[in-house]
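Asker: return a 3D structure for these sequence lines:
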Amino acid sequence: MMSIPVAVDLVIKLGGSAITEKSLPETFKEAAIRESVKLVKLCVNKGLKVVVVHGAGSFGHQQAKEYKVTGGWMRDSGGSQVNYGFSLTRVSCMKPCGNWTTQDGKVVQSGVSAVSSFLGAGFVPVLHGDCVLDTVTGCTILSGDTVIKTLCKELAVGKVVFLTDVAGIYDKPPQVPGAKLIPNIRVDENGKIVQQITTDALSCDVTGGIELKLSSAVEIVLQSKGTVPVFICQVGSKAAENICIGGEQLAVFEEGTVVTLCREN
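Answerer: Purely as a prediction, here's the structure:
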């Protein structure tokens, strides 16, 4: 029997770069993970229904890239090698094949009903990006951001907070001199971002880096017709805490980015 969707107050995405050292294979950032756990506990103590989705970070990306898992074994002449890479990626991700299946990269079967059931029972579901079976390519990489978009599409979600290793979205890569934090990213009803933004993805990130994060935020805002705000904050920051436990907007003294829908008059 299908479970009835339960309202979700908050979806927290723990970015792979925030909780792992992406330049070092299978290396945690313990301090960031402890801060994340503290934040989730605060939310639960406030009586909020929370879903946590975390990126794989330095777990799985190297194996997925080396064996071209994203493309699947049906489109690669070295299918057995992709199959082997699929297994290695799964093993690596499981150190931190659910019910998710894709068709040429698009989700056709999700585990959302199970998430809903666990929420109703008082649990905090924890999901992550992973390699999954694909009916067209054999297998592919399902990003945590795609999981979040599916949750927002199938459940009533109050807000989404992406926790990253930097304060938010910048007008160019934050390590570039002169980079400025963008506090508000406005998106028109066609999905076009008003501001000019230059993104920079790490070469080992097979799920799209910051470009996918931003496009996911835009899609969430669009598919909800602007009713689901998306915030990007630094893990462990006061901004992240205030937004997660009930804040509706960033205070003037808090660093972060909110993605909103800009309707034409």
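Asker: use CA for all of it now, contacts and neighbours both
Answerer: Will do.
Asker: mind jotting down where the helices sit in this structure?
Answerer: 16-19, 30-45, 61-66, 79-94, 112-120, 144-154, 209-223, 238-244 (DSSP state H).
Asker: for those, give me a markdown table that also has distance to Thr257 and mean neighbour count.
Answerer: Shown next, in a markdown table, are those (distance: least, C-alpha to C-alpha, whole Å; neighbours: other C-alpha atoms under 10 Å):
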| stretch | distance to Thr257 | mean neighbour count |
| --- | --- | --- |
| helix 16-19 | 16 | 25 |
| helix 30-45 | 18 | 16 |
| helix 61-66 | 26 | 22 |
| helix 79-94 | 29 | 19 |
| helix 112-120 | 27 | 19 |
| helix 144-154 | 17 | 20 |
| helix 209-223 | 11 | 20 |
| helix 238-244 | 10 | 21 |
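Asker: before we compare anything, build this one as well:
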Amino acid sequence: MGGDRRWNPHRNTKIGVLATNCAKVLVGSELIFLKLGGSLLTDKTRPQVLRPAVLARLAAEIAAALADRPGLRLLIGHGSGSFGHITASKHGTRGGVRSREEWRGYAETGRAAAQLNRLVVDALGDAGAPALGVQPSASAACHAGELRDLDVRPLRAALANGLAPVVYGDVALDDVRGGTIISTEEIFRWLAPRLAPQRVILAGETTGVLTADPASAATGELIAEITPATLPAVLHVLGGSRGVDVTGGMAAKVTQMVALVQTTPSLAAVQIVSGLQEGLVREVLCDPAVRAGTRISGQRP
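Answerer: All right, here's what the predicted structure looks like:
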């Protein structure tokens, strides 16, 4: 792989590299936040339809990366896909929960999101990864749709003991709206300054951030680099998310990730990559120098 296609977020550290089953991996401890997109794991156009083959392959890649890299610590998150988003959209949960019917919808959305989490955790466990499901709504507290509190202690303990905690987009209590929805990106943004990951990887359906909606007939080009300085221009051309997405689609994801890199000193960059490209998730987990997808950093171009 040529030098022009690689970047090294650890260029100022003493972490070395070692060849194994992956092309090249880090020696030493590294904490990575990995998100598996809801549209990657499910068919977001049909209620509660899983893509079992995709999930099984990704689980195997994650387990293999953990086996390749004994020092890798991994916090996994996933979207709710057609399990949570369609139910939340039906009941308007993101905008607030007030009536008895809306509270029933809140509970239904929470159950649907937890159901997908169970499937993801089971697939990871079957592949050999030490996955532990952690329910965000058990401790999350929001104010006017913004996440203000989430208990970090279970996640910190899981990571310290060699487990891979798995969080997900979920319902959350809100002192203004009653209830709302929190995305995995919002959870990552809350956790990152507290857990100090070195990298964040978002795996979705597309090769990265594209200049056109991937569901449209237009051919979108890959946006290779995004920084705070280029974000306004990027937001004008961003494609959306296929199917129902109550958390804002790609524009919201990119905005959250730009904010995350600006507020997390430990974080070199966020990578948005394709989870449909076989072997790529394992490769980027093993080697931070792999140049794939879109890179979001706090640096100016």
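Asker: before we move on, back to that, between the helices of structure 1, which one is nearest to Arg263 of structure 1?
Answerer: With C-alpha to C-alpha as the criterion, Arg263 of structure 1 lies closest to helix 209-223 of those, at 10.9 Å.
Asker: work out which residue lies at the spatial centre of structure 2.
Answerer: By C-alpha atoms, centre = their mean, the mean C-alpha position of structure 2 lies nearest to Lys35, the distance being 2.3 Å.
Asker: the stretch 101-250 of structure 2: strands as residue ranges?
Answerer: Using DSSP state E, counting those that start in this stretch, the strands of the stretch 101-250 of structure 2 run over 131-133, 141-143, 146-149, 164-168, 170-174, 178-182, 199-204, 225-226.
Asker: I'd like the ones you listed as JSON lines, with mean neighbour count and distance to Ala60 of structure 2 appended.
Answerer: Below are those laid out as JSON lines (neighbours: other C-alpha atoms under 10 Å; distance: least, C-alpha to C-alpha, whole Å):
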{"stretch": "strand 131-133", "mean neighbour count": "22", "distance to Ala60 of structure 2": "12"}
{"stretch": "strand 141-143", "mean neighbour count": "20", "distance to Ala60 of structure 2": "34"}
{"stretch": "strand 146-149", "mean neighbour count": "15", "distance to Ala60 of structure 2": "32"}
{"stretch": "strand 164-168", "mean neighbour count": "25", "distance to Ala60 of structure 2": "14"}
{"stretch": "strand 170-174", "mean neighbour count": "26", "distance to Ala60 of structure 2": "25"}
{"stretch": "strand 178-182", "mean neighbour count": "26", "distance to Ala60 of structure 2": "27"}
{"stretch": "strand 199-204", "mean neighbour count": "24", "distance to Ala60 of structure 2": "15"}
{"stretch": "strand 225-226", "mean neighbour count": "21", "distance to Ala60 of structure 2": "29"}
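Asker: so for Gly84 of structure 2, which of those strands sits nearest?
Answerer: Gly84 of structure 2 lies closest to strand 170-174 among those, at 7.7 Å (C-alpha to C-alpha).
Asker: returning to what we had before: Gln195 of structure 1 is nearest to which of the helices of structure 1?
Answerer: That would be helix 209-223 among these, by C-alpha to C-alpha, at 12.4 Å.
Asker: got the angle for the closest one vs helix 144-154?
Answerer: Helix 209-223 of structure 1 and helix 144-154 are oriented at 10 degrees to each other (axes from the mean of the first three to the mean of the last three C-alpha atoms, to 10 degrees).
Asker: picking that back up, okay, the helices of structure 1 in CSV with distance to Asp130 of structure 1 next?
Answerer: Formatted as CSV, the helices of structure 1 follow (distance: least, C-alpha to C-alpha, whole Å):
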stretch, distance to Asp130 of structure 1
helix 16-19, 12
helix 30-45, 19
helix 61-66, 10
helix 79-94, 7
helix 112-120, 15
helix 144-154, 8
helix 209-223, 15
helix 238-244, 25
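Asker: check contacts around the equivalent of the residue nearest to the centre of structure 2 over in structure 1.
Answerer: Aligned by TM-score structural alignment, Lys35 of structure 2 pairs with Lys13 of structure 1. By C-alpha atoms under 8 Å, 6 or more residues apart in numbering, the contact set of Lys13 of structure 1 is Val52, Val53, His54, Gly55, Gly144, Asp145, Ile148, Val160, Val161, Phe162, Leu163.
Asker: same check on Tyr67 of structure 1?
Answerer: So, once contact is read as C-alpha under 8 Å, 6+ apart, Tyr67 of structure 1 ends up touching Gln81, Val82, Tyr84, Gly85, Phe86.
Asker: so what corresponds to it in structure 2?
Answerer: That one, Tyr67 of structure 1, aligns with His91 by TM-score structural alignment.
Asker: then Leu39 of structure 1?
Answerer: Match for Leu39 of structure 1 (TM-score structural alignment): Glu61.
Asker: what distance do you get for the residue lying closest to Val147 of structure 1 once chain neighbours are set aside to Gly60 of structure 1?
Answerer: Leaving aside its sequence neighbours, Val147 of structure 1 sits nearest to Gly129 (C-alpha to C-alpha, 6 or more residues apart in numbering; 7.4 Å). The gap separating Gly129 of structure 1 from Gly60 of structure 1 is 9 Å, by C-alpha to C-alpha, to the nearest Å.
Asker: what about those two, which has more around it?
Answerer: Taking other C-alpha atoms under 10 Å, Gly129 of structure 1 and Gly60 do not tie; Gly60 has more neighbours (29 against 22).
Asker: correct me, but that one touches Phe86?
Answerer: No. Gly60 of structure 1 lies out of contact with Phe86 (C-alpha atoms under 8 Å); the separation is 9.3 Å.
Asker: tell me the contacts of the aligned partner of Glu241 of structure 1 in structure 2?
Answerer: Applying TM-score structural alignment, one finds that Glu241 of structure 1 aligns to Arg282 in structure 2. With contact taken as C-alpha under 8 Å, 6+ apart, Arg282 of structure 2 is in contact with Cys22, Glu61, Ile62, Ala64, Ala65.
Asker: filter those residues by whether they're kept in structure 1.
Answerer: Contacts conserved in structure 1 for the contacts of Arg282 of structure 2, using both residues aligned by TM-score structural alignment, their matches' C-alpha atoms under 8 Å: Glu61.
Asker: dump the contacts of Arg282 of structure 2 to TSV, plus distance to Gly239 of structure 2.
Answerer: Shown next, in TSV, are the contacts of Arg282 of structure 2 (distance: C-alpha to C-alpha, whole Å):
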residue	distance to Gly239 of structure 2
Cys22	32
Glu61	28
Ile62	28
Ala64	32
Ala65	30
